[in-house]
Every structure is written in C-alpha cells, then in structure tokens.
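> Below are the sequence and a predicted model for it; my questions follow.
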Amino acid sequence: MLVETGGLGEHSLACMSSGIGDFRSKAVGGLTLDSAVRRQNSKTSAPSEKVADGAPTEIPKALHDTRSIALVVIALLLALFALRIGAAFFIPLMISIMLTYALSPAVNRLERWHLPRPIGAALVMVLLIAAGTAAAYRAGTDAEALLEQLPRAVEKVRLAVSSWQRAAPGPLEHVKRTATELEKLAGVAAPTTPAPAASSQTPPAIDMRSVLLIGTGSVVIALGQLASVLFLTYFLLAAGDLFRRKLVYLAGPPLARQKTMLSILQEIHALNQRYFAVVVLINVTVGIFTGLGLYFLGLEHAELWGLAITVLHTIPYLGAALVAAAVGLASYLQFGSAQMALLAGGIPVIASIILGIWLQTMLMGRAARMNAASVFISLLFWGMLWGAWGLLLAIPMMVGIKTLCDHIEPLKRYSTLLAPAEPAE
C-alpha cells in the first residue's frame, strides 16, 4: 500500500515536474505572447492617451470663458440692483465726492496759507451753506410769486391758443367741426331718453392729516440727506489725501507697484479736481450771464432763472432746453409778444453754447469730453436708476469713470466707448 502510494506519489511528482517544465518552456516561449499583449494594449491605449492629452486644451478654456461671462453678467445685475435699492446711500455719497473735488482747491489754498486743514474745510463749508441758504431763500420767494401767477398764466395761454385757432383754422379744426355736426345729427335721430338721476354720493374728502404727514416725512428725509451730504463733504475735505495714501499702501509691497499706483491716483485726482472746478465755474458763469441778460431785458424774476440754469446746466442739452422753454413762456406771459419770448428764450441757449460748450472744451481739452451717444445713454441709464438726481449726476460720474479707465491699462479699451470721435486729418 505504501509502495503503491509512493509510486503514485512519484508518478504525480513526475507529472507535476513535467508540467512545470512544460509551463516553463511555454513561459519561455510565452514572452513573445506577453509582449504581444503588451504591444496590443499599448496600441489600443495610445489613441485614448492622445485624445486625453489634447482634450484639456480646448474644453476647459471654453468652460472658463463661459463661466467668466456668466460671473460678469451676474455681478453687473447685482451692482444695478444695489445701486437701485441703495439710492438713499449712493446719491449723497456721489454728491459729497463731487463737492469735495470742486471745493478742495480752496481748502488747499487755505492750507498753503498755514491754516489747518480742518479749520479751512469748516470755513469753506460755512461759506457754502451761507451762499446756498441765501440763494434758496431768494429762489423760494420768486418761485412763490410765480406759483401765484400760474392760474392767470394758464388762462392767458388758453385764450391765446383759442384766438390763434380761430384766426387760422387748420385741418384739425375742420375735423372737430365735422365731429360736432355729426354729434348734433345723432342727437336729433336718437329717441329721447330720460336723463339719469344725479348721484347723491359726495366725493370723499381729502385726508389733510395724511397729506401733512407724508409731506412732513418727505421734508425730514430731504433734510437728513442734506445734512449727511454736508457732514460727509466736510470729513472728506478735512481728510485730504488720506484715502489716496491708504490705497497706495493696499497696492502691495513692491515699491514699483506702489509708485505706479501713486502716479495713477495723482493723475486721476488732478483731472477730476480740474473737471469739477471747471464745471462749477462754467455753471455759475452761465447763470450770471443768463440772469443779467434777462434782467436788462426787463423780465421779472431774472435771478430765479439764473439760478435754475446754474443748477440744470449740469444736464447736457436737456437742462438748457428746459430753462429756455420756461423763460420763453414767462416772457410771453409778461410782454405778450412772440418776438420777446424768442429773444428771452434764446439767452440761456446762447449762454450754454458759448460758455458751456466752447469755453469748457477749451479749458478741459479732450480728456473730459464724451461723444453725444454716450452722453444720452448715460442720461437715460442714470435717470432710470435715480430719477432727477441721476440726470444731474450722470455726466460728472461718467467723466470720472472715463478718467479712471484712461489711466488703468486693462480698462483703456472701455474708455474708447465714451471718447469723442477722432478729428479728421
């Protein structure tokens, strides 16, 4: 039994050894098989590797561009929403910044005369408040007188239009007469019906308490915003170049970058300061010229019209047109002559053209100029966002944005959208 088992074991061992020998021989010859398999795998995987190598150069770039555009659109929409919702904050802020640019030359001059800057800023603000209060008081008196004359003026205009239509009936008058005759014929042909009983209901009385509360609330809000503008303007004037120095510090540790930021901020500050100073000077000059012209013409409330053009001249084209129309109407009501109305209405227009366009362009040059399409688009955009304040602040804000784009290299291409056309050689 043991012999058989041993023989069987020897036979098994012999078979196993022969099998292992065969496997080894096959393995020796199978090197070519493994290499062939590896070659086949390398052949099948090579194109996929090539595709994988080429894919990241195209798809991620397109995805990156799409995401960038989407982020820009979302940021713009959020900015518009913030400007619309936060108008009560942004409008006083922008007015304060513009007043700071306009008044800083006077404060700088006082500082060069060895007057401390906070005291100089306080003195300038006191003079500004005094001048504004006097102008508002005078304008309020004239405006009250004009409002008292308004019913008589409306009646006079209605009579003038009626007499003009009777003197020279046109196609519209013939159409009205024809419609009147047709109504008469229809009334004769129609059966007579009893007139409806008059309603005994009386219209609801006006709640004067609500009106007074709403008016008082509006006045309080306006006074609060005015106070915030004055205080913020004073603090900005007293701070001087504090914020510019902090922006230079935030530019980064390299000295070259800080020098570049400092030069850009100085150029932007100088140009904006010059622009707002020139705007204030031009507006005041246009107001004085208009007021004196209307005064020598004999028009009543000439000071009010001069103050109106001083404020509204900030709105290009539209401000002068509104004042000219109002002055022409007031002149016609006072003198009863169309020639006098045209002459009086032409005075603010001439002042705006000569002083507001020619002189301002000569003083400012090309840096602060914009093309007409950009001007009107800016008026529509900011007027939609902030109403009347948007119309007043649109052009000064866009000039500031244009100046910023002119001095920052990545934004220069956007500045060309606002710049005027190149002069023909």
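Great, that's in hand. Since this is a predicted model, take the numbers as computed values, not measurements.
> From here on, just use CA atoms for contacts and neighbour counts.
OK.
> what about G306, distance to V51?
Distance, G306 to V51, by Cα to Cα, to the nearest Å: 75 Å.
> And the strand or helix carrying L212, what does it pack against?
Following DSSP states H and E, the helix or strand that holds L212 is helix 208-239. Using 3 or more Cα pairs under 8 Å, 6 or more residues apart in numbering; DSSP states H and E as the contact test, the elements touching helix 208-239 are helix 87-112, helix 117-167.
> tell me the most buried of those helices?
Highest mean neighbour count among the helices and strands packed on helix 208-239 (mean count of other Cα atoms under 10 Å): helix 87-112, with a mean of 18.
> Can you lay out the helices and strands packed on helix 208-239 as CSV showing distance to M16?
Output for these, formatted as CSV (distance: least, Cα to Cα, whole Å):
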stretch, distance to M16
helix 87-112, 94
helix 117-167, 106
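> Structure two is appended below for comparative analysis:
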Amino acid sequence: MLAVVIVVAALYFARKVFVPLALALLFSFLLGPLVIHLRRWHFGRLHSVLVVVVLSFSLVGAIGALMFFQTADVIRKLPQYQENIHKKLLSFHIGQEGKFSRINRTIAEFQKDITPPPGIQPQQPQPAGTQKPVPVEIKGGTLSPVEVIQKIMGSLLGIAINAFVVVFFVIFMLMEREDMRDRLIRMIGTGKLNTTTQLLDDAGQRVSRYLRVQLMVNATYGILAGIGLYFIGIPNALLWGLLAGIFRYIPYAGIWVAVTMPFALGLAVDPGWTKPLLTIGLFGALELTVANLLEPWLYGTSTGITPLAVLFAAVFWTWLWGPVGLLLSTPLTVCLVTMGRYIPALSFINILLGDEPVLSPPARFYQRLLAMDQEEAAEISEQYLKEKSLAELYDDMVIPALTLAEADRQRGALDDLKHRQIVQTVRFLVDDLADYSQEVKERFESEHACGSALPADHHGAETVINAFPVLCVPARNEADEIAATMLSQLLDERGIPVKVVPASAFISEKADLIKNEKANVVCISAVAPSRSLHARHLLKRLATDLPESRIIVGLWNEKQDAQEIRRRFPAVSPDNIVTSLKLAVERILPLATTSAGPGYSSQIPNRTICLIELCLQCRIPLNPLKLFDCGM
C-alpha cells in the first residue's frame, strides 16, 4: 500500500515530466505500425520515423489551425444572433413580468416573512482609548493590454514547448524502439524473458489496436456529424464535426459536451425550434449506432477492461493530470491491466479492472447458492446453457458446485442445515431443466424422424427392438441422487428408459429393485469427494447379487489419478469407470441398445456405433428406437 501511495504521489508532483512522456508514448503506440510498414518497404529507420512524424503532426497542426479560424468566425458572427437569443429568452418568460421573476419575488417575500427583524442590541461600553477597527479592502486594478498579451503569450509558449518536447520524445521512442524494449527486459530480469516478452507484446498490441480503432471510429463520427449539421443548417458545421470527433475521446461525458455547442448555436440562429431538435436527434442517432453497432464490432476484446474500469480510470487520471489525464485514461489503464496479467504483484489491478471473469462458473454458481439467491443461480445456468449443452452445464458447473458444498461441509465451514438448503436448491434447478431436456427430445423427434426418408419395405419389417432400461443408483445421499437425475435426463434425451433409485433406500432394497426391473445396465452415482468407499461397497453387493448386469461406476468430478481409481475398483472394467456425465452417456448408450429378430445379430452393428458416436460428437440427441426403425 505504501508503494502505491509513493507512486501516485510521484505521478502527481512530477506531472510536468510524466505528462509529455505519456503523450509521447501514446503517439509512439499509434505511429509505430506505420513506421514498421515503411521499413518493410525498404525505407531506412530514420527516414521512416521522420516521414511518419512530420506527416502526422502536420495533420494535427492543420486541424488545429482550421479549428482556430472556424472558432474566430463563430465569435465574429455572434452579434448577428443576438436578436434570436433575445426572442428565445422572452419565449421562456424571463422578462420583468415573466414566470421566473414572479417565482423569485414570491420566494423573497416568503423569506422576509419567516425571518424575524433584527433586534436592537444594547451598546456595550467601550473601554477608554479603544476604537473599533475599520475594515480595509484592497482591490487589484484591471490588467493592462500589455499584461493580457503577456499572459496569453506565456500560455501559448508553454503549450508550444510541451508540444516540441512530445515530438522529440516520439521521434526518439520510434528510433530506439528495440533498444528500449531490450533495456526494459533487462531491468525486469532475463530469467523472466518469456513473461516479459508476452507482457510487452500484449500491451503493445492492445493499446495500438485500441488507438487505431478509436481514431477510425471518432473520425467517422466527426465526419458524419459535420455532414449532418451542414444539412441541418448549423453554421460552421466543420468546426462542430471536428470537435465532436475530438470530444469522443473523453469517456461517457465527451459526447454531451460536443452536442451542447451546436445545440446552443442552433438556438441562436433559428427563430424556431427545428434546428436545435434536429441537432439533438442527429447526435442521438449517431451515438446509438456507433456505441451499439460499430464499436462492439470493431473493438471486440481490444481493451480488456470493464466499462466501470473506464469510468474509474477517467476520474482517477483526471484528478491526477487534469484534462490530459482524461484523454490518456483508457490507454494507461489498459497498460496497467496488462501488466497485472503477467506480474503477480500487480494482479490485483487485473482483478479489479480487467474484463476477464474472476470466478470460475462453478464457483460463481456455488456463491449464488450460498447466498440463497435461487433466481440468479437459475439465470447463470440458463446463460451458460445458451452456449453449452446440458451435459456440459451439469459436468462443468452443477456437479462441481455440489462438490464444493460437500467439501465445505466436511471441513466444518458449512453446517448441515445450509448444506441441505443448497442441495434442495440444486434439485429444484435440475427439475426445472427437465422441461428443457424434454423440449430437446421432442424437437429432435419432430425434425429428425428418419422413417420418412427410407424405402417402404423398412416400415413393415417385423423386427423387435429392445432398449433395456437403465437404473441409476445413488451411492449414499441426496447429492448422489441429484447427479443420477441429471444422468437420467441426458439418457432420456436419447430415448433410453431410465429409472432413478431413491437415495434413502437400503442397499438390499436397491438390489431387489434392480432384480425386479430386470435392468441391463446399472450406473452407480457418486459425487466427489469421499464417495468412493460407499460406491465400492455398493458395487461389491451388486456384483454379487446381479452378475449378469452391466455396471457403470460414475465418480462425478473425481480428480484422482486414473490408475488409482482403477486400483480401488478392481471388480469393474476400467472402461466402465467414468468421471463425467458426458462420458457416462457415451458408455451407456451402446450397452443399453440391442436388437432381436430374424436376420439380426444380438450385437450392435459397427455402422450403428459409428452413427451413435457421430451424433454424440455433434451434440445431436439420438433415439435408438428411431435408429433401429430406420434399418440401421
């Protein structure tokens, strides 16, 4: 913290040095790609730098001169607009008998009524020889024309000196670009060569691209604004277009400053209200189009900072360096955030200001469960489901959240009551997602019914197709049962009949239920951590009582080594031990489908398995009944 205070204090008190240096660095980022392109065209280093710098600053000087003459022309024409301004003021009733004057008079009379008259204070006897001091006020005289000229010339001279300093800094930065990079790498340390190189490349690319895109966007905005103001009839439309493009460099507030001046001029030149209203409409349409369509398309992830960070940076750098800091706020913040990505000591800057998610999806989902915010937890899952499949939602977010809750409960950080509430909330969310699973299944059956695309003889084939039921057996508690419910939804999407055994049933009851259901495939559901013991005990019992059943062991979100897992479950084939719902579906689907009838083998044809694997890879729900009806 002390280091941060020292750095901020140094930036503030030495701003006369750091501001030109920062401006030069900004221009070097912007002009660096042009210099590189000229050097690729076999220009020398010095010639490339001089050509780019001279042309760039000549363009800046020409724009400045144009704005100066346009501003002088506006000042010269202001007396011509006096009559319209007076009529506008009269239209607001600000005359002697206007509404505002009557309001002011009423307020003054009310204050007079509620303020008691000052009482007569008795005179206190003054000691002999003392007198009341007489107040003396010293007023400075008005400045002479010579003093005014001296002040103006002093300000212009200071601006000119700073401009020359910036130009020379830019020239030397572009000339010594590689040498400065090497010195910075050496200062950080050659042992971190890879990290430093990534830092410099990332910061350079982000800032350079941001400045180029911002220049194109603001220039386009200024051109369109100038053309629109010209056709509206606002005088000196070129000046206001240039100012609109420049003020857009100021985050958020710049556009309002830009629209104020042509709006005020429209009030002055137009006897009515048409031109001012059209001016507001023009800037509003431009801002909506540029901010919502053009900027998101062009910027993309070029900055890497959040909108709140842009606003905070604007306030901080303006306080530190004034108006120049406001212009430099976003590029400087981008550099700091990029440094935070690669330098551990500055990682807090990336966490606070960067646009990367600071919490993983399961941690964020689990945090909302801890806060008992069921609505936002459902919103997070629905948002995730827009980009991912239901299996990925369960594997990547819901089951890891259950694992985190169980780990906290075992450490004592989560009491049993809160743990039960979290599990119940997850159950409600999973039950709600069952409707989504059913919609996927119905949509697939309606859009991918393959019987209509086959010859007529396939429809009358006397073939009995069996999709043997699958039983999902929780290893111990309700979290295991919820995971089994998730698996049943994913299998049901593919037309596999599934039944979930209640977690409250005893092991003997589970074995009897499996016998009665004549299940061909049994999946033991166990949510990590510390579920392996219960899953192994249940596996031994089922393997003894039901030797003909195919048993799949699902150790959801298990992070242990695969060999260690196989060592703990020697009674089951290694291929039948899965750690995600997606893998479980891929393994169960071939086991749960078979065919019987004349001319059919009891094994699934290879082309059918290939089709099943293809559908799984493409996230297409697959109904095995439809599959075999099509003659596969």
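Yep, it's here. All values reported here derive from a predicted model rather than from experimental measurement.
> related to what we said a few turns ago, out of the helices and strands packed on helix 208-239 of the first structure, which is closest to W389 of the first structure?
With Cα to Cα as the criterion, W389 of the first structure lies closest to helix 87-112 of those, at 7.4 Å.
> What residues in the second structure pair up with that closest one?
Mapped onto the second structure using TM-score structural alignment, helix 87-112 of the first structure covers residues 15-40.
> how far apart are the matching stretch and its match in the first structure?
When the first structure is superposed, stretch 15-40 of the second structure averages 1.0 Å from its matched positions, counting by mean Cα distance after the TM-score superposition for the first structure.
> between G306 and V51 of the first structure, who's got more neighbours?
G306 (26 against 11; other Cα atoms under 10 Å).
> tell me the contacts of the more buried one?
If a contact means Cα atoms under 8 Å, 6 or more residues apart in numbering, then G306 of the first structure has V286, G287, I288, F289, T290, G291 as its contacts.
> Against L115 of the first structure, how distant is the third one?
Distance from I288 of the first structure to L115 of the first structure, counting by Cα to Cα: 31 Å.
> These two: which is more packed in?
Neighbours were counted for I288 of the first structure and for L115 using other Cα under 10 Å; I288 has more, 20 against 14.
> In the second structure, what residue corresponds to that one?
Checking TM-score structural alignment: I288 of the first structure goes with I223.
> Ok, D65 of the first structure next?
Checking with TM-score structural alignment, D65 of the first structure has no match.
> still on that earlier bit, which of the contacts of G306 of the first structure sits closest to I395 of the first structure?
V286 (17.6 Å).
> got the contact list for that closest one?
Residues counted as contacts of V286 of the first structure (Cα under 8 Å, 6+ apart) are G306, I309, T310, P348, A351, S352, L355, G356.
> Apply 10 Å and report the result again.
With Cα atoms under 10 Å, 6 or more residues apart in numbering as the criterion, the residues that contact V286 of the first structure are 280, 292, 306-307, 309-311, 313, 347-356.
> again, but for A367 of the first structure
A367 of the first structure touches L271, Y275, T361, V399, K402, T403, D406, A419, P420, counting by Cα under 10 Å, 6+ apart.
> which residues sit against stretch 31-45 of the first structure?
With Cα under 10 Å, 6+ apart as the test, stretch 31-45 of the first structure has contacts from K26, A27, G30, A46, E49, V51.
> Isn't the first one up against S18?
What that stands for is K26 of the first structure. No. K26 of the first structure is beyond contact range of S18, at 11.9 Å (criterion: Cα atoms under 10 Å).
> can you confirm L143 of the second structure is in a strand?
No. With DSSP: H, G, I helix; E, B strand; the rest coil as the criterion, L143 of the second structure is coil rather than part of a strand.
> And for the aligned residue in the first structure for it, the neighbour number?
Here L143 of the second structure is matched to I206 in the first structure, going by TM-score structural alignment. By other Cα under 10 Å, 8 other residues sit near I206 of the first structure.
> Can you give me the distance of I206 of the first structure to V219 of the first structure?
20 Å.
> Going along the chain, name the helices of the stretch 401-550 of the second structure.
Secondary structure of the stretch 401-550 of the second structure (DSSP state H, counting those that start in this stretch): helices at 416-447, 478-493, 507-517, 532-545.
> Any idea which of those gets closest to Q367 of the second structure?
Nearest to Q367 of the second structure, of all the helices of the stretch 401-550 of the second structure, is helix 416-447, at 10.4 Å by Cα to Cα.
> Can you give me the stretch of the first structure that that closest one aligns onto?
Helix 416-447 of the second structure covers no residues of the first structure once aligned (TM-score structural alignment).
> quick one: buried residues of that helix?
For helix 416-447 of the second structure, the neighbour count (16 or more other Cα atoms under 10 Å) marks 419, 422-423, 425-427, 429-431, 433-434, 436-437, 440-441, 444-445 as buried.
> and if you look at stretch 219-237 of the second structure?
Across stretch 219-237 of the second structure, burial judged by 16+ other Cα under 10 Å covers 219, 221-226, 228-230, 232, 234-237.
> try stretch 318-326 of the first structure
Across stretch 318-326 of the first structure, burial judged by 16+ other Cα under 10 Å covers G319, A320, A321, L322, V323, A324, A325, A326.
> Now do the contacts for the third one.
Just to be clear, that refers to A321 of the first structure. I309, L312, H313, I315, V327, G345, G346, P348, V349, S352.
> which one of the residues you listed is nearest P171 of the first structure?
For the contacts of A321 of the first structure, the nearest to P171 of the first structure is G345 (29.5 Å; Cα to Cα).
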